[in-house]
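[1] dropping a prediction and its sequence here:
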Amino acid sequence: MQLVDVKKDVSSKIRHWCARAERSPAQVRRKLYAWGEREGADDLVATLLEEGYVDPKRFAEAYALDHVRLKGWGPGKVAAALRFEHSMDGHIVDMALGAVAAEDVHEAACRAVRKRKQRHPDEDPAKTIGVLLRKGFMVEVARAAVVAEDAPPKFGPTC
């Protein structure tokens, strides 16, 4: 029977997990707790931060871009998730949202309006705006997306 150093095993396992995708320090801490590694979790997270396996700024930027482009979230919802689910500081959240282009946000809002109109073609525009607000979009962006989708087709891109 071979004895395995549990600390080294968990350390290599968490490094491999972090190398596969961007992770927040909070995600890493939760994963370590799930593996029963409560005592050395903070030290291991600090080591991973030093070694570059975990970088809050890099994670926040990737998270913001992915959730706006792929999931259709608005900046408000992204900011709330980064702050509360991932325990990110305000300046990191602001930096991450600054990396998201206004065109990406507008396109995500337009996609959400199109999707909503497919399911509810005769819905009141105010209701559609409410849906967008709950997805984290600003009022101006929500209104612009609803107006752009209701307007007759023009030459060139509108939404």
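    Received it, and whenever you're ready, just let me know what you need.

[2] from here on, contacts and neighbour counts on C-alpha atoms
    Will do.

[3] now do the buried residues in stretch 123-130.
    125, 128, 129 (16 or more other C-alpha atoms under 10 Å).

[4] with secondary structure added, can I get the residues you listed in JSON lines?
    What follows is these, written out as JSON lines (DSSP: H, G, I helix; E, B strand; the rest coil):
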{"residue": "125", "secondary structure": "helix"}
{"residue": "128", "secondary structure": "helix"}
{"residue": "129", "secondary structure": "helix"}
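
[5] need the helices for this structure, in chain order.
    For the chain, the helices defined by DSSP state H cover 6-20, 25-34, 41-51, 56-69, 75-80, 90-98, 102-119, 125-134, 139-150.

[6] ok, residue 137 touching residue 79?
    No: using C-alpha atoms under 8 Å, residue 137 makes no contact with residue 79, being 11.0 Å away.

[7] okay, the two: which has more neighbours?
    residue 137 (25 against 21; other C-alpha atoms under 10 Å).

[8] setting aside sequence neighbours, what's the nearest residue to that one?
    Nearest non-adjacent residue to residue 137, counting by C-alpha to C-alpha, 6 or more residues apart in numbering: residue 74, 4.3 Å away.

[9] how about the one you found, what does it touch?
    By C-alpha atoms under 8 Å, 6 or more residues apart in numbering, the residues touching residue 74 are 68, 105, 108, 109, 132, 135, 136, 137, 138.

[10] mind running it again at 10 Å?
    Neighbouring residues of residue 74 by C-alpha atoms under 10 Å, 6 or more residues apart in numbering: 64, 67-68, 97, 104-106, 108-109, 132-138, 141-142.

[11] structure B:
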Amino acid sequence: MKTITESEALSRVAFYCSSAEHCRYEVEEKLRKWSLDEQAIGRILQKLESERYVDDDRYCRAFVADKINFAKWGKMKISRALSLKKIDDEIIQKYLLQIDEDEYKAMLRHLIAEKKRTIKGGNEYQIQGKLIRFALSRGFHLKDIYQCVGKQDDEFFE
């Protein structure tokens, strides 16, 4: 692999950041793959952040909106994905709290209704179990799932 200079790396990564939203961690990983030394990586990241090519706050806002609106992920899955990208928990919580609860629950109800149409056989108890597992895999909280499958918490724990 050809060695890349610091200025070439800056140019390439600036183009990478201008074509789509990326967090600091993603950019840092890309720079590490290019075998740049830590000081060069630090200088490049500082330059990118000062020129707002990289902004974890902006990235988090876009990520949450995309995962809610397009991927139909729940808050737990979104939070975990952002944590894996080394986004600060305060930033994550800030944008998760901005999610409209009524729209969020409506999305979950719609997902559950769509999934219910595809589930084959079994009694109502088995169907509800499959729906709950499906919604959990999408990253929704159990209390929200219970509300949307028509059960109250106390019915599940009797």
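    Everything's here; your move. This one's a predicted model, so the numbers in the text were calculated from it and none came from an experiment.

[12] thinking again about what came up before, can you tell me which of the buried residues of stretch 123-130 of the first structure is nearest residue 26 of the first structure?
    residue 129 (32.9 Å; C-alpha to C-alpha).

[13] so what corresponds to the closest one in the second structure?
    Taking TM-score structural alignment, residue 129 of the first structure has residue 132 as its aligned residue in the second structure.

[14] list the contacts of that match.
    Going by C-alpha under 10 Å, 6+ apart, residue 132 of the second structure touches 112, 126, 138, 140, 141, 142, 145, 146, 148, 149.

[15] filter the residues you listed down to the buried ones.
    For the contacts of residue 132 of the second structure, buried by 16+ other C-alpha under 10 Å: 112, 138, 140, 145, 146, 148, 149.

[16] closest one of those to residue 4 of the second structure?
    Scanning these for proximity to residue 4 of the second structure, where the rule is C-alpha to C-alpha, the winner is residue 138, at 40.3 Å.

[17] now the closest one. Nearest residue, chain neighbours left out?
    residue 73 is the one closest to residue 138 of the second structure (C-alpha to C-alpha, 6+ apart), at 5.3 Å.

[18] map the one you found onto the first structure.
    Residue 73 of the second structure maps onto residue 73 in the first structure, by TM-score structural alignment.

[19] so how far is residue 137 of the first structure from its match?
    8 Å (C-alpha to C-alpha, to the nearest Å).

[20] got it, and residue 98 of the first structure?
    Residue 98 of the first structure is 15 Å from residue 137 of the first structure, where distance means C-alpha to C-alpha.

[21] for the residue nearest the centre of the first structure, give me its contacts.
    Among the residues of the first structure, the one closest to the centroid is residue 63, at 3.6 Å (C-alpha atoms, centre = their mean). By C-alpha under 10 Å, 6+ apart, the contact list for residue 63 of the first structure reads 22, 23, 24, 57, 69, 78, 81, 82, 96, 97.

[22] residue 22 of the first structure contacts residue 49, correct?
    No: taking C-alpha atoms under 10 Å as the definition, residue 22 of the first structure is not a contact partner of residue 49, at 12.0 Å.

[23] could you find the closest non-adjacent residue to residue 141 of the second structure?
    Nearest one to residue 141 of the second structure, counting by C-alpha to C-alpha, 6+ apart, is residue 76 at 6.9 Å.

[24] so how far is residue 114 of the second structure from the one you found?
    Distance from residue 76 of the second structure to residue 114 of the second structure, by C-alpha to C-alpha: 21 Å.

[25] more crowded one of the two?
    Legend: neighbour count by other C-alpha under 10 Å for residue 76 of the second structure and residue 114, higher for residue 76 (16 against 11).

[26] I'd say the more buried one and residue 144 touch.
    No: look at residue 76 of the second structure against residue 144 with C-alpha under 10 Å: they stay out of range, at 11.6 Å.

[27] overlap in contacts of those two?
    residue 136.
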